[in-house]
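S.K.: here's my sequence, what's the structure:
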Amino acid sequence: MTEGLELPAILDLVAAPGLLEAFTGRRGQALVVNGASVQRLGGQCLQVLLAASRAWAADDVPFAVAAPSEEFAANLELMGVCAADLAHRAPLAGKEFGE
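M.R.: Next up is the predicted model:
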C-alpha cells in the first residue's frame, strides 16, 4: 500500500524539522508526496526532500512527488531540481506504482 504525505504551503527553515520527522516516520513504505499546496520552498526543505528521495532509493522503495504546484515546480527549478528528479520507482510485486 502506498502512503501519502501532504506538504505544507511554506517549506522554509522552520518547516524543515517537521518535514524530516514526517519522512522518518514513513521510511520503508512506498510514499507519494503531494506538492499541490506548496507556495514557497527553501533550501533546507529541499535538502530534506533530496535526502528522503535518496533514502527511499537506497531502500528500493517507491517515492514520488505528485501534483506539484506551479510555485513548487518553479522553486525546484530555480534550485536545479525537478519533481521527477526526486522520484524512485521500485517494483511492487508485479504491480505498477500508484495502483
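S.K.: rest of the way, CA atoms for contacts and neighbours
M.R.: Fine.
S.K.: what lies in contact with the longest helix anywhere in the chain?
M.R.: Longest helix in the chain, counting residues (DSSP state H): helix 43-59. Residues outside helix 43-59 that contact it (C-alpha atoms under 8 Å, 6 or more residues apart in numbering): 11-13, 15-16, 19-20, 23, 27-28, 62-63, 76, 86-88, 90.
S.K.: and this one, please, so the two structures can be compared:
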Amino acid sequence: MQSNDVSDTLTLPVSLDLAAATSLKQEFLSRRGRKIHLDGANVARAGVPCLQVLLAARRLWADDQIEWVSGKFSVELVSALNELGIGLERFGLEKEPAK
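M.R.: Have a look, this model is predicted:
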C-alpha cells in the first residue's frame, strides 16, 4: 500500500484500559493508509488489551510501508510496555522519557 501525503496525529487517551481497546482499534483502522504520528504523552494508565492494539497497529503500518512517527510516551506508558518486555524501538523510540 502506498502512503499519501496526509499525516494524521492520534493522541492516545489518558486511560488505555479494556474499555478503550475497541475504540482505539477503530481509531487506527480509520487512519490506515495514512502517515501517522502517535502521541502518548498524556497516558496515565495502560492495560494489556490496548498495548496489544498498539502493537498490532504498528505492525500494520510496517507491513503497509506507511510512515509511523511516535511522539512522546508518558512514563506510565513506557513502564507498562517495559513490564511486558516490549522494547521502545518497536515504536521508533530510542530511550525512556525523563522522570
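S.K.: any chance you could compute the TM-score here?
M.R.: Remark: TM-score between the superposed chains equals 0.82 [TM-score structural alignment, normalised by the length of the first structure]; 87 aligned residues with a C-alpha RMSD of 1.1 Å.
S.K.: sort out for me which of the contacts of helix 43-59 of the first structure are in strands.
M.R.: Leu11, Phe63 (DSSP state E).
S.K.: quick one: buried ones out of the contacts of helix 43-59 of the first structure?
M.R.: Buried members of the contacts of helix 43-59 of the first structure, counted by 16 or more other C-alpha atoms under 10 Å: 11-12, 15-16, 19-20, 23, 62-63, 76, 86-88, 90.
S.K.: does Arg31 of the second structure touch Val6 like I think?
M.R.: No - using C-alpha atoms under 8 Å, Arg31 of the second structure makes no contact with Val6, being 9.9 Å away.
S.K.: ok, these two, which is more surrounded?
M.R.: Using other C-alpha atoms under 10 Å, the more surrounded residue of Arg31 of the second structure and Val6 is Arg31, with 15 against 10.
S.K.: is the residue nearest to the more buried one when sequence neighbours are not counted in a helix, a strand, or coil?
M.R.: Closest residue in space to Arg31 of the second structure, ignoring its immediate chain neighbours: Asp8 at 7.3 Å, by C-alpha to C-alpha, 6 or more residues apart in numbering. What DSSP: H, G, I helix; E, B strand; the rest coil gives for Asp8 of the second structure is strand.
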